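> Turn this into a structure:
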Amino acid sequence: MHIGILRERKQDERRVALRPSQAQELIAQGHTVWVESGAGQAAQYPDRAYQEAGALIAEKAKVLEQCKLLLKVKCPIPEEYSDFRADHVLFTYLHLDENIPPAQINALVQQGFLGIAYEWIEREGDYPLLEPMSKLTGHLFYQRSVELLAQHKGILAGSYGPALPGAKLLIIGLGRIGTEVLRCALMNRLNVIVVARNEQQVADKTQLVLQQMFGGNGLSIKPPFVVPFDDNNPEACKQQLNELIPDIDIVINCAVRRPNLPKEKLAYLVDKTMIQQMQPYSVVCDATACDRDLIETCVSSEILTHYDLIEEVVHYSPDHIPSYVPKTSTDMLTAVTFDYIKLIANLGPEAAIRAHADLRSGVSCYKGQITHPYTAQKKGYDCADILDLLD
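This next block holds a predicted model:
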């Protein structure tokens, strides 16, 4: 199979979808690998490294012409939509269920290609291609938030001695991203508040993190204060946060709105009036890239260093923060995508999809139709069965 690695065109996206050593392995298996010139440069994988691995370096038009399987990291932006043909297979993060307007989704999907989304590949109830980037997202939002706090509010976040009390950090949600934020915060002895549905889960995760980091020597670290969230009474959580938020230095939202929490039930967990109560130059981040979802004032940005000053509060919400460390994130991501790339290349896309339910779960569009149930439901599309479209 001819496999193409495309250079990312989204602003500040600096990752690449395949490493040279992986290209070499595919070539050894009889495949031809094409790399768009400059695709790996920002991730410290120059064209020369791919050439030494046996790959062919070409401009985008040649890669698109020659290749069936196309590899990217992020969803195509509008200027790329016309690049794709009905016989292409695109393997990347698609995120069609996120902030992309329906008109743009239509324009992309109508190209007819087979789109397989990293984020929806599911194995035994887990999402293995999301996990490493989610963990890295947690690390980086913690790192950037404490940098911004020091830069704008003049506060050192960590408690590294008796004269350093530590900043107050609010974490909303304790999934993978939130757990990694918690890990960083406990390691640096911040005063942590966690919004979570299950108080015992917070206690268990805290204990696990402390054991992993410190063995038996970190158990004296102050555990998080838990603000319980009840789906049946979300206002109670909001009221408690309203009382706490004037003293909070950093807010990092790591949770997305679930279908059982419509706007009619809870417009925002943190609204603009609460932001107004925060001290000037405190920091608010949304790690989910869901605009104005649980925090009224948070809107994502494509620019990794961009922040807004809203009500004198620093807002920082880049939608692809792993690209802040492109070498690290490329290595982590390609370590988990490569087995699926080999599967598609060696079996062919249709046979691989039929034979492997985990790969099949990632198929988001084909022949101009949406094929992923959640995406279809969230965006208001009919959902086609991918197996029917393959017949």
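> going forward, measure contacts between C-alpha atoms and count neighbours the same way
Will do.
> residue contacts, Tyr366?
Neighbouring residues of Tyr366 by CA atoms under 8 Å, 6 or more residues apart in numbering: Val109, Gly112, Phe113, Leu114, Gly115, Ile386, Leu389.
> of these, closest to Arg354?
Arg354 has its nearest neighbour among these in Ile386, at 9.2 Å by CA to CA.
> what's in contact with stretch 36-52?
With CA under 8 Å, 6+ apart, stretch 36-52 has contacts from 4-8, 14-16, 19-20, 23, 35, 56-60, 63, 326-327, 330.
> want to throw the contacts of Tyr366 into a markdown table with distance to Phe229?
What follows is those, written out as a markdown table (distance: CA to CA, whole Å):
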| residue | distance to Phe229 |
| --- | --- |
| Val109 | 38 |
| Gly112 | 43 |
| Phe113 | 42 |
| Leu114 | 40 |
| Gly115 | 36 |
| Ile386 | 37 |
| Leu389 | 42 |
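> Could you tell me which of these belong to helices?
Val109, Ile386, Leu389 (DSSP state H).
> related to what we said a few turns ago, out of the contacts of Tyr366, which is most surrounded?
Of all the contacts of Tyr366, the most densely surrounded is Leu114 (27 neighbours; neighbours counted as other CA atoms under 10 Å).
> list the helices and strands the helix ranked longest in the chain packs on?
Secondary structure assigned by DSSP H gives helix 326-347 as the longest helix of the chain. Under the contact criterion of 3 or more CA pairs under 8 Å, 6 or more residues apart in numbering; DSSP states H and E, helix 326-347 touches helix 131-148.
> so what does whichever helix or strand comes after the helix it packs on touch, helix or strand wise?
Toward the C-terminus, helix 131-148 is succeeded by strand 168-172 as the next helix or strand (DSSP states H and E). Strand 168-172 sits against helix 176-187, strand 191-196, strand 250-253, with contacts defined as 3+ CA pairs under 8 Å, 6+ apart.
> before we go on, could you also do this sequence so I can check it against the first one:
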Amino acid sequence: MIVGVLKETADFERRVALTPEISEQLIKKGLEVWVEPGAGTASNFPDQQYKNAGATIAGGRNEILSKADILLTIQTPAGEELRQLKNDAVLICFLWALQHPELVDLLKELGISALGMDAVPRISRAQNMDALSSMSSIAGYKAALIAANELDKYLPMMMTAAGTIPPAKSLVLGAGVAGLQAIATLKRLGSVVEAFDIRPEVKEQVESLGAKFVEVELGEEETQTEGGYAKELDESKQDLQRKVIHEHAKKSDIIVTTALIPGRPAPVLITEAMVKDMMPGSVIVDIASENGGNCELTEHGKTVEKYGVNIIGPNNLPSQLSLHASKLYSKNMYALLDLLIEDGKPNFNFEDEILLKTTITHQGEVISPMLKSG
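This next block holds a predicted model:
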């Protein structure tokens, strides 16, 4: 079995799907690992490290595409590249199948068995495969550092001969993995932190990190999906939460927004009116900018100043810590492959919840219950 690793070609993508360390572990299991030249260079894994691990540096991209039994990537390869794969090849990467029905149709047509790293169920047995959580943790950490760097104030309280400087005030919207990491990082930097999430279940986690949980009374409405994500609220409840957020945004030097809804555009939590009421020099880092943004004024890939507030819509935050992001993603890959491969070949046992929910297509059919129910 040949496991192929491509060099990522998407803009702002510096990660690699498999590190030399994990390549060596797969080789010890009897698999061959073929790596495109330069695949790990942007993540500081030169070709020589892969050679030392026992991997083969292939002649080029096309050789891997045509010969790989299992292809590992981060971003989905282009359609013309997918057509070069064997019709029984296995593809593992971020697929975002709900947002890309045309990709699902192509995978069915080509007979590719495709597993989406974004579709790994959030259950305890799958935690070591959960690439979304791994990458979200990095995104939250980096967003906090970007905000601190952009702000023209100290974050911690500073006692100086010239007087005492009060600590900066930060507000984190969304207390999932990214939000919790942003909270923890801002607290370590000395900021006073508040956090908002529609899920009351996360209050204890927020407070355990030393932040104040901002509560909105939403009655008995269910606010969490089966997979642990926040659910979209009806319009009246959204208006209520925006009113509360508005009051806290006025007092904040930093806002980090992280709210996402699977398969839907990111909810707007920060309106133009809120930005107008923020203090000049304040900073918003909108992690959700790639999905439309949580701030009404976010421009993806840009830093813009509106009403004296700097609004940052960053590109691919996990890739900005490409070495550690690649290490974590690679370990997630290894755990999934360890489940999938039996006796040296893939075994699609759909009685296993992880394989059932992670597999998008197999042998020309849609497998994912998420897509079937949609």
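> now the aligned partner of Val314 of the first structure in the second structure, nearest residue through space, not along the chain?
Matched to the second structure by TM-score structural alignment, Val314 of the first structure sits across from Asn310. Take Asn310 of the second structure and drop its neighbours on the chain: the residue closest to it by CA to CA, 6 or more residues apart in numbering is Val283, 4.8 Å away.
> ok, now which ones touch the one you found?
Val283 of the second structure neighbours (CA under 8 Å, 6+ apart): Ala147, Glu150, Leu151, Asp253, Ile254, Ile255, Val309, Asn310, Ile311, Ile312.
> so what's the counterpart of the fourth one in the first structure up against?
By TM-score structural alignment, Asp253 of the second structure lines up with Asp249 in the first structure. With CA under 8 Å, 6+ apart as the criterion, the residues that contact Asp249 of the first structure are Leu149, Ala167, Lys168, Leu169, Met278, Gln279, Ser282, Val283.
> Surely Leu31 of the second structure and Met1 touch.
Yes. The pair Leu31 of the second structure / Met1 is scored as a contact, 5.4 Å apart, by CA atoms under 8 Å.
> Between those two, which has more neighbouring residues?
Leu31 (17 against 14).
> aligned partner of the more buried one in the first structure?
Aligned partner of Leu31 of the second structure by TM-score structural alignment: His31.
> so what's its match closest to, chain neighbours aside?
Met1 is the one closest to His31 of the first structure (CA to CA, 6+ apart), at 5.0 Å.
> Between Leu31 and Met1 of the second structure, which contacts overlap?
By CA under 8 Å, 6+ apart, the residues touching both Leu31 of the second structure and Met1 are Gly344.
> Distance check, the residue nearest to His31 of the first structure against Ala289 of the first structure.
35 Å (CA to CA, to the nearest Å).
> What residues does the residue lying closest to Gln181 of the second structure once chain neighbours are set aside make contact with?
Distances taken as CA to CA, 6+ apart place Gly140 nearest to Gln181 of the second structure, at 5.1 Å, with adjacent residues excluded. Residues in contact with Gly140 of the second structure (CA under 8 Å, 6+ apart) are Val177, Ala178, Gly179, Leu180, Gln181, Ala182, Thr258, Ile287.
> any idea which of these has the most stuff around it?
Ala182 (34 neighbours).
> Can you give me every residue that contacts that residue?
Contacts for Ala182 of the second structure (CA under 8 Å, 6+ apart) come out as Gly140, Tyr141, Lys142, Ala143, Ala144, Val172, Val256.
> What is the aligned counterpart of the fourth one in the first structure?
So the one you mean is Ala143 of the second structure. So, by TM-score structural alignment, Ala143 of the second structure is matched to Phe141.
> Excluding sequence neighbours, find me the nearest residue to that match.
That would be Ala287: by CA to CA, 6+ apart, it lies 6.9 Å from Phe141 of the first structure.
> On the C-terminal side of the helix or strand in which Gln200 of the first structure is found, identify the next helix or strand.
Using DSSP H and E, Gln200 of the first structure maps to helix 199-214. Scanning forward in sequence from helix 199-214 of the first structure by DSSP H and E, the next helix or strand is strand 225-228.
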